[in-house]
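> Quick check, what structure comes out for this input:
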Amino acid sequence: MFKVEKRYRVGNVTCQSCVALIEKILKSTNGIEEARVNLATEELVVKFDEKVIKEDEVKNKIVPLGYSLDEIKDLKTVTFIIKGLHCQSCVGTVEKIVSGMKGIESIAVNLATEKATVSYDSTIVKLSEIFHMIGKFGYTGERITEEVVDRRAEEKKLELKKEFNEFLVAIIFGAIIFYISMGSMIGLPVPNVIHYDVNPLLFAMVQLILSIPVVYVGRDFYISGFKKLKSKAPSMDSLIALGTGAAFVYSIYGTFKIYEGDIQFVHNLYYESGVVIIALISLGKYLENVSKGKTSEAIKKLMGLQSKRANLFRDGKVVTVDIEEVEVGDVLLIKPGESIPTDGVVVDGISSVDEAMLTGESIPVKKIEGSKVYGATINGTGSLKVKVTETGENTTLSRIIRLVENAQGSKAPIARMADIISSYFVPIVIGIAIISSLIWYIVGSLGLVSLNATPSVFALTILISVLVIACPCSLGLATPTAIMVGTGRGAELGILIKSGEALEKTCKVDTVVFDKTGTITVGKPTVTNILSNRLEENVLLKVVGSLEQNSEHPLADAVIREVNLRKLDMFSVRSFNSITGEGVTGTLEDTPVGDVEVIVGNKKIMDRYSINIDEHIKEGEELFDQGKTVIYIAAKDTYLGMIAIADKVRESSKSVIEELKNIGIDVIMLTGDNERTAKAIAKEVGVTRVIAEVSPEQKYSQIKKLQIAGKKVAMVGDGINDSPALTQADIGIAVGGGADIALESADIVLMSKNIKDVPKAIELSRATMKNIKQNLFWAFIYNGLGIPVAAGILYPFTGHLLNPMIAGAAMAMSSVSVVSNALRLKWFK
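Got it, this is the predicted structure:
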């Protein structure tokens, strides 16, 4: 009954003796039934009796020996929709109650998307139990399925329509009540039958009756607000319910007193304040939801690019089918001007494809046989036959959508401040409202201060104003809306930012480290010079190509590509031999002068075979100084010439590095290439600091050294051999695209395969964080100034109070202003 089995990741296990030691110690411990260590996976499985020994005691047997133990949990991560979120207090409540459940690893709730992402141990707690728990506090959780998303989108449309209609009802009835109650005071004609001087009871009763539709329109505030008060988790709805509820209850009490004959209460009715507050808050809620809908337009736009139909080759004919019928291996016909339905490889045809919606690049990309194409990109003027390689959720577009959704649902560290404040905010506001109204009631009753109304009416005004103005919505929307718009805009520009945390960290970067190959350079070495001593240029190239076709070295690939480009035939080769770090040798057969032994490589291999190249060394050195790699060619003991190979610098590299320097970023080049070549490339592009001849593991160490020196480092690489460095850096930026978009080691992926988007990503991060800080500043200022004013702090000096209706209008518009400010990021360039 008390026996449990736990799995741990064991650190510092180096050999089988470590395994034997751990197993021996644990097996000899009372209460532990079984202990198994797997050296290959570095995993420990322990079965023990919780009644005899606790988990901490198990760990204490191993950790003092120098091993580390981290529990391996069977965690599930699920994102689901939450209905009933109205403000940041709601977010705080859900996060608090769920994180308090056993088996919950983490939870993040996003007010802007109304979604929660929870990681939990499925062996301890079930998703249905999480839904049940939040249901107790008035919220509803729903799994995200295509059906639910479609239904939720339809519900959102209906909700917006309902909110607008309710606002119309509230504002129409509110305007009538306002006219009846305030008209005669400001010189407007009011019929005698409902004039407060002529017929005070009917004056009050008409307002009461006209208030009923408005109270009904605002019923959700009361149902949700009081339910959350009862659950000891008050929210914005609770503030509105308490504030307007107090106004209505006091007014009904006043109406009853008028009925009893105390007509003095005709001046102490608050019906107009209650209904106008509900009308204004309804308007604010409607505008806020309209604005929030616009923050996710980037996702909607991406989803809208997905093709619904495809032209499929079937039994020798082309048939049009639903995209769901397309399978991997099918061949599709892509007509001119059509959207490509899914990812694939061109098997026939030539065309140019507009990939701007994925990469942000406006120039179409030429596609020939063997080229990769991606779903949702637009074919140009040629027809293509495409073999399908990915469908459904595995396509590049689907993965981009998933990445952006995850980023938009994540929290930036800066949001934690708002979370902490919001968790205490509503209870504190209720306390301030009650205390301030009581203080004013007491000082007014004792005659210590001259009030402009009776103490009870004055205190009620204070209570309502504080409760209504103190809305934490703007605080809760400040961060997620900016992240949603910022990451969405990034996706439109071909910059995939994987999380809110990555977005925030990027703005702090002060050092960018570039890998050379595939980032600063194109990553595809090409033949740049052929210097022949005895043979024609093409003949020399053909000689080298014949030998190099047997080699796997990247430089050999460059030679073979040039041979194929010139459409040269090759000689047969025998006795091929590769000498690591020097070059290759072999015998070419059936040449015009018979069989010939050829040597190709660096100076070391020439020295090995006693071939004198001294008079050509200077020529080779000049090419080396240009950042090129030189291979020498000889036949028997005769020098034939040299071929220079270089990885071309990207056209944009120099301007990008200059742009980074202009925005205050230090630039470093980190490469495994030789120092001479690296410095030549660095000089060409304007990099002053170079770290060369380092392995992937050493790149990781170099990044760590920079961080220890206090630098905030972004590492830019191709995401393959740079993975350790990308992971270690504060921000890893992968110059990827296509299948590379899901690189685990990178925080940001540049779809355009071009480093020109590196400064753009940093600037986008800076713009987003600036926007978040603006939002938080105004949210704090709004509440920081609004609450004291509503509490009457200025009354002794000005003789005026904050009208509850003005407080309601200010509260309603605060959230709208925050979301509107975030939407400005849509125009980031």
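> For the rest of this, base every contact and every neighbour count on C-alpha atoms.
Noted.
> Where do the strands of the stretch 601-750 of the chain begin and end?
629-635, 638-649, 666-670, 689-691, 713-717, 731-735, 748-750 (DSSP state E, counting those that start in this stretch).
> need these in CSV with distance to Ala767, can you?
Shown next, in CSV, are those (distance: least, Cα to Cα, whole Å):
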stretch, distance to Ala767
strand 629-635, 42
strand 638-649, 30
strand 666-670, 20
strand 689-691, 28
strand 713-717, 18
strand 731-735, 17
strand 748-750, 16
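> As JSON lines, those strands with mean neighbour count and distance to Thr93 would be great.
Formatted as JSON lines, these follow (neighbours: other Cα atoms under 10 Å; distance: least, Cα to Cα, whole Å):
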{"stretch": "strand 629-635", "mean neighbour count": "23", "distance to Thr93": "63"}
{"stretch": "strand 638-649", "mean neighbour count": "22", "distance to Thr93": "54"}
{"stretch": "strand 666-670", "mean neighbour count": "22", "distance to Thr93": "43"}
{"stretch": "strand 689-691", "mean neighbour count": "18", "distance to Thr93": "50"}
{"stretch": "strand 713-717", "mean neighbour count": "29", "distance to Thr93": "36"}
{"stretch": "strand 731-735", "mean neighbour count": "29", "distance to Thr93": "32"}
{"stretch": "strand 748-750", "mean neighbour count": "31", "distance to Thr93": "32"}
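> Ile793 is nearest to which of these?
strand 731-735 (47.4 Å; Cα to Cα).
> got the contact list for that closest one?
502, 505-506, 509, 519, 713-719, 725-726, 743, 745-755, 758 (Cα atoms under 8 Å, 6 or more residues apart in numbering).
> again, only using 6 Å
714-719, 726, 746-750, 753 (Cα atoms under 6 Å, 6 or more residues apart in numbering).
> Just want the angle from it to strand 713-717.
20 degrees (axes from the mean of the first three to the mean of the last three Cα atoms, to 10 degrees).
> do you know which of the strands of the stretch 601-750 of the chain lies nearest Val290?
It's strand 748-750; of the strands of the stretch 601-750 of the chain, that one is closest to Val290 (Cα to Cα) at 29.7 Å.
> Now do the closest one: which elements does it pack against?
Applying 3 or more Cα pairs under 6 Å, 6 or more residues apart in numbering; DSSP states H and E, one finds that strand 748-750 contacts strand 495-497, strand 731-735.
> I'd like the next helix or strand past the shortest one.
Counting by DSSP states H and E, the next helix or strand C-terminal to strand 495-497 is helix 500-506.
> Can you name the element that comes right after that next one?
Trace forward from helix 500-506 with DSSP H and E and the next one is strand 511-515.
> burial count for Glu684?
For Glu684, the neighbour count with other Cα atoms under 10 Å is 14.
> I have a second one here; can you model it like the first so I can compare?
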Amino acid sequence: MIERTSTPATIAESPTNTIVLDVTGMKCAGCVSAVEKHLLNQAGVESACVNLLTGVAAISTAATTVTASELAAKLTASGFPAQPRTVAESNDRAIRLQQRQDKYAQESKQLVWQLITAGVLLVLSAVGHFTQPTTHLHHGSAVLTNFWWHWGLATLAIAFPGRAILVDGWRSLWHGNPNMNTLVGLGIITSYTASVVALLLPGLGWECFFEEPVMIIGFITLGRTLEQQAKHRAATAFDRLLSLQPTVARLVSANPDRPQAIEIPVEQVKVGEYLRVLPGEKIPADGAIRWGQTTIDESLITGESIPLVKQAGDLVIAGTVNQSGAISIEVTRTGDDTTLSQIIALVEAAQTRKAPVQKLADTVAGYFTYGVLAIAILTGLFWYFIGIHNPNLMPPVSTLAPLKAAIAVMVVACPCALGLATPTAILVGTGIGAEAGLLIKGGDVLEAVQQLDTVVFDKTGTLTEGKPQVTDIFSPDTMSATELLRQAAAAESVTNHPLAVAIQQEAARLELTLPSVLEAHTEAGLGVSAKLLTNNGENQVIVGNQPWLAARGIEIGEDLQAVADKLTLTGKTVMYVAIAPATDLELTNLTIGLIGVTDRLRSDAIETVKQLQELGLRVVLLTGDKKPVAKLIAAELGITDIYSEVLPQDKARIVKSLQTHPLAHSFEDRQIESSKSPIQHRVAMVGDGINDAPALAQADLGIALNAGTDVAIDVADIILMRDRLLDVVYAIELSQATLTKIRQNLFWAAIYNIIGIPAAAGVLYWCGWGTMLSPSAAGALMALSSVSVVTNSLLLKLNHRRN
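So this is what the prediction gives:
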């Protein structure tokens, strides 16, 4: 048994405010680092997290010290146009979805025209270049092989498809935040300027390479077009969630005989009003069916592929589709309180929470551009003073090799790949999870999943269905079993504990009339005591476990205890019932009986435990049941690590002990283990009730079933919307797969730059391998790196959900 100690007091925290800004102008991870650094330098800002892919900045500030408008103005002045996300905008996500789609359509149109223009110019330039690739091309008679023609092509490429790159690169440099466009823009302008000098001053003996800026612009525009399409595909799952928001509701009277309906905007619907929903329409708000029967498609909310039959009294979720029958619902939640809005808010928040592995990448990216510029300068100086004078290099190095090498270094470097590595994978992973009914709250959660070694399950409502049923009633000769149940049900009517509900439901099934409750007191994990007004006067009724009765000096007779032990050995939970007249303060005239209750295991509980163990995870059972019952359930599940007779307040402490010590099954065992060196374990807690919330918060990873309470869902890191236990396994597997993609992306981005920058600097050529990397080839490689990172993230969609 677990030792009972007082729960530590919660440390008071200073009030904080969360500000969300929509930020534009970010092109790479260096921009993300610059925006975060600028925000953190503002007075009152405690933390800032910026997402490159979604263009969202989430800022925590000391309350009332700084406003969203002030921060947006500061960012705009620093070269990153920003605006606060207002309450009205967050409440009307349909507008934001339309704005996203309009923005994507506009950007796509611009990129396509830029790509077509750049493509035509690139083809014309390439044909002329490869037809007569000499340094005296400007003496040729054909138009396509004339240097003035190539000068015109390069000028057009810079003025039209390349203008956005140059403008953004210069703006970022001016504000002291050089980015990828700065590097590429410097490469384009440098190669163009050198070629113009060679054209105007042929006596210098320089070669013209007007084809380089044209090809750089063409390759980069192609890469960005492919990248944008891939990013749009990555965001489709989240956009589908946004599109579920209905815009119109049909308001009707609470009287079913008055079917007249009025169409109103869904944001004007209030709790308690009645709505009519016809077949094929989306449910406008969370509610309960009052009239009608239908089937509801909840697949995009819960991941449940089979439509569910719904009738009067059943709950429905906003955004789900009414398939077969007309129904009327009473609204229980509207606006941001609906399940759909909460899902969308959680997914949005997840996209701004970074995995710890990304923080290093963002820090590196913040200095990346400065480092690349330094390497480019050193490369040019090396080849100018040393490289071109080396007679052993074959083919010999031209006088413009230092400049070309420096340009290639600037163009090949790609901080963009570093910036896209994490957000694209998280966007795809959280989107896939949302479609399957899994809500993963952020990148930091993914890293916690990767390090797990222990999974702790609460029993009631998690491993079991949470719907116990009364199986046995034993009463003394002085009272009938029906009367014992009637008074026990009345006492239990003041609580919604699953065992109490089971007793109440059995009384309702037998259509028993319950006595009035005059006063009552409950104790979590123990039981309830109440004063009832019965036909024979006032009675004291105590219902609960044996410690609850023992605390009041009530002893259980040997015969009744033998019955209780027999029930316990069959896996049933025993509730003791003690009844005495209210005037009997010493409880000398007692009637004592018991009620046996059982709760069936979920159909997928055994398979869930088995698959978790196959993943190499230890599985631990937490239950308030006595040890014999706990052992029977654990044996059926295949669990060997058990904590029985656990009080609600002990759950968090058990999780904490598992995080720092090997598994121990009693307080005495933990005392022995505490003398040893601490062993750090990563523990996940799976629960559903309000009593599980502290343990969910204490665990390295909290997983809550959506059937549970709001407070459990609030503190959990992963939420299972389908209320399906096997989704615990899939959530862990999807999280591991997503983090694997993040690491693959970061590895590729790092390796690309580690290999690409030295290759562009001419290291391989100096060592006798190959030739110098041209600026245009460097541009093609740079475009490829970003596309490959986003495409690799999209491969997560091959991770199919278990059935």
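> on that earlier part again, quick one: which of the contacts of strand 731-735 of the first structure is nearest Ser765 of the first structure?
Among those, and counting by Cα to Cα, the member closest to Ser765 of the first structure is Ile748, at 11.1 Å.
> any idea what the closest one aligns with in the second structure?
Under the alignment (TM-score structural alignment), Ile748 of the first structure pairs with Ile718 in the second structure.
> wait, isn't its match in contact with Ile440?
Yes - counting by Cα atoms under 6 Å, Ile440 is a contact partner of Ile718 of the second structure at 4.7 Å.
> number of nearby residues for Leu201 of the second structure?
So Leu201 of the second structure, with other Cα under 10 Å, has 11 neighbours.
> Quick one: map it onto the first structure.
So, by TM-score structural alignment, Leu201 of the second structure is matched to Lys257.
> Confirm that that match sits in a helix.
Yes - membership of Lys257 of the first structure in a helix is supported by DSSP: H, G, I helix; E, B strand; the rest coil.
> For the residue nearest to it when sequence neighbours are not counted, give its distance to Ile177 of the first structure.
Of all residues not flanking Lys257 of the first structure in the chain, Phe265 sits nearest, at 6.9 Å (Cα to Cα, 6 or more residues apart in numbering). For Phe265 of the first structure, the distance to Ile177 of the first structure equals 17 Å [Cα to Cα, to the nearest Å].
> ok, those two, which is more surrounded?
Ile177 (25 against 19).
> In the second structure, what residue corresponds to the more buried one?
Using TM-score structural alignment, the equivalent of Ile177 of the first structure in the second structure is Ser125.
> same thing with Asp237 of the first structure?
So Asp237 of the first structure corresponds to Asn181, using TM-score structural alignment.
> Its match is in contact with Gly169, isn't it?
Yes - using Cα under 6 Å, Asn181 of the second structure is in contact with Gly169, at 4.4 Å.
> Who has more neighbours out of the two?
Set Asn181 of the second structure next to Gly169 and count neighbours by other Cα under 10 Å: Asn181 wins out with 25 against 22.
> element containing that one, please.
Going by DSSP H and E, Asn181 of the second structure is in helix 180-200.
> Mind putting the contacts of strand 731-735 of the first structure into CSV with distance to Asp595 of the first structure?
Below are the contacts of strand 731-735 of the first structure laid out as CSV (distance: Cα to Cα, whole Å):
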residue, distance to Asp595 of the first structure
Ala714, 54
Met715, 51
Val716, 48
Gly717, 45
Asp718, 43
Gly719, 45
Leu726, 50
Ala746, 52
Asp747, 56
Ile748, 54
Val749, 52
Leu750, 51
Lys753, 45
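> Which single one of those residues is nearest to Ala459 of the first structure?
Nearest to Ala459 of the first structure among the contacts of strand 731-735 of the first structure, with distances taken as Cα to Cα, is Asp747, at 53.9 Å.
> tell me, how many neighbours does that closest one end up with?
Neighbours around Asp747 of the first structure, by other Cα under 10 Å: 25.
> quick one: contacts for it?
498, 502, 731-732.
> again with Val78 of the first structure
117-118.
> same thing but at 10 Å, please
107, 116-120, 127, 143-144 (Cα atoms under 10 Å, 6 or more residues apart in numbering).
> what range in the first structure matches stretch 20-37 of the second structure?
With TM-score structural alignment as the criterion, stretch 20-37 of the second structure aligns to 79-96.
> Can you mark which positions in the matching stretch are buried?
79-82, 84-95 (16 or more other Cα atoms under 10 Å).
> same deal with stretch 97-107 of the second structure?
Leu97.
> What lies in contact with that stretch?
With Cα under 10 Å, 6+ apart, stretch 97-107 of the second structure has contacts from 54, 93-96, 108-113, 225, 228-229, 232, 238-243, 245.
> Out of the strands of the stretch 601-750 of the first structure, flag the one nearest Leu201 of the first structure.
Nearest of these (Cα to Cα): strand 748-750, 68.4 Å.
> how far out from the middle of the chain is the next helix or strand after that closest one?
Toward the C-terminus, strand 748-750 of the first structure is succeeded by helix 757-790 as the next helix or strand (DSSP H and E). Counting by Cα atoms, centre = their mean, to the nearest Å, helix 757-790 of the first structure is centred 18 Å from the centre of its parent chain.
> Helix 757-790 of the first structure aligns to what range in the second structure?
Using TM-score structural alignment, helix 757-790 of the first structure pairs with 727-760 in the second structure.
> buried sites along the matching stretch?
727-746, 748-750, 752-753, 756-760.
> Any chance you could list residues touching both of Asn181 and Gly169 of the second structure?
With Cα under 10 Å, 6+ apart, Asn181 of the second structure and Gly169 have common neighbours Lys27.
> what's the neighbour count on Ile663 of the first structure?
With other Cα under 10 Å as criterion, Ile663 of the first structure counts 12.
> cool, and Glu615 of the first structure?
Neighbour count of Glu615 of the first structure, defined by other Cα under 10 Å: 8.
> same question, the one 10 residues further on
Using other Cα under 10 Å, Asp625 of the first structure has 15 other residues around it.
> picking up where we left off before, nearest to Gly409 of the first structure among the buried residues of stretch 79-96 of the first structure?
Nearest member of the buried residues of stretch 79-96 of the first structure to Gly409 of the first structure, counting by Cα to Cα, is Thr79, at 8.7 Å.
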